[in-house]
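Student: no sequence for this one, just the structure:
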């Protein structure tokens, strides 16, 4: 399996989860994906 096979899907999932995560120091839904 090559990184280009799953990178797009992984990025989409991280963006989706970042909208649901709340972390101290970040506004809700504004957590950076990196």
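Tutor: In hand now; what should we look at? Just so you know, these numbers come straight off a predicted model, no measurement behind them. Residues are numbered from 1 along each chain as shown.
Student: only C-alpha atoms for contact and neighbour calcs from this point on.
Tutor: Will do.
Student: Count the neighbours of residue 12 for me.
Tutor: By other Cα atoms under 10 Å, the residues close to residue 12 number 11.
Student: distance of it from residue 6?
Tutor: Residue 12 sits at a distance of 10 Å from residue 6 (criterion: Cα to Cα, to the nearest Å).
Student: repeat for residue 14
Tutor: Residue 14 is 12 Å from residue 6, where distance means Cα to Cα.
Student: In addition, the following structure is provided for comparison:
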């Protein structure tokens, strides 16, 4: 996540994942793209 420029700690990320799976997927896709 840091390499993708996303500054969210793990607790907030877990909250997003449980509350809004679509937003979590968008964050995960962005992080994955930054690593590719």
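Tutor: Sure thing, it's come through. Everything numeric here is computed off the predicted structure, so don't read it as measured data.
Student: Once they're superposed, what TM-score comes out?
Tutor: Here the superposed chains carry a TM-score of 0.45, computed using TM-score structural alignment, normalised by the length of the first structure; 17 aligned residues with a Cα RMSD of 0.8 Å.
Student: hang on, the earlier thing: could you check which of residue 14 and residue 6 of the first structure is surrounded by more residues?
Tutor: Neighbour count, other Cα under 10 Å: between residue 14 of the first structure and residue 6, residue 14 has more, with 13 against 10.
Student: The more buried one: helix or strand, and which one exactly?
Tutor: helix 3-18 (DSSP states H and E).
Student: what's the answer for residue 34 of the second structure, then?
Tutor: helix 21-35.
Student: Name the residues of that helix that come out as buried.
Tutor: The neighbour-count check on helix 21-35 of the second structure (16 or more other Cα atoms under 10 Å) flags 24, 27-28, 31 as buried.
Student: got TSV for these, with distance to residue 18 of the second structure too?
Tutor: Output for the buried residues of helix 21-35 of the second structure, formatted as TSV (distance: Cα to Cα, whole Å):
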residue	distance to residue 18 of the second structure
24	9
27	13
28	14
31	18
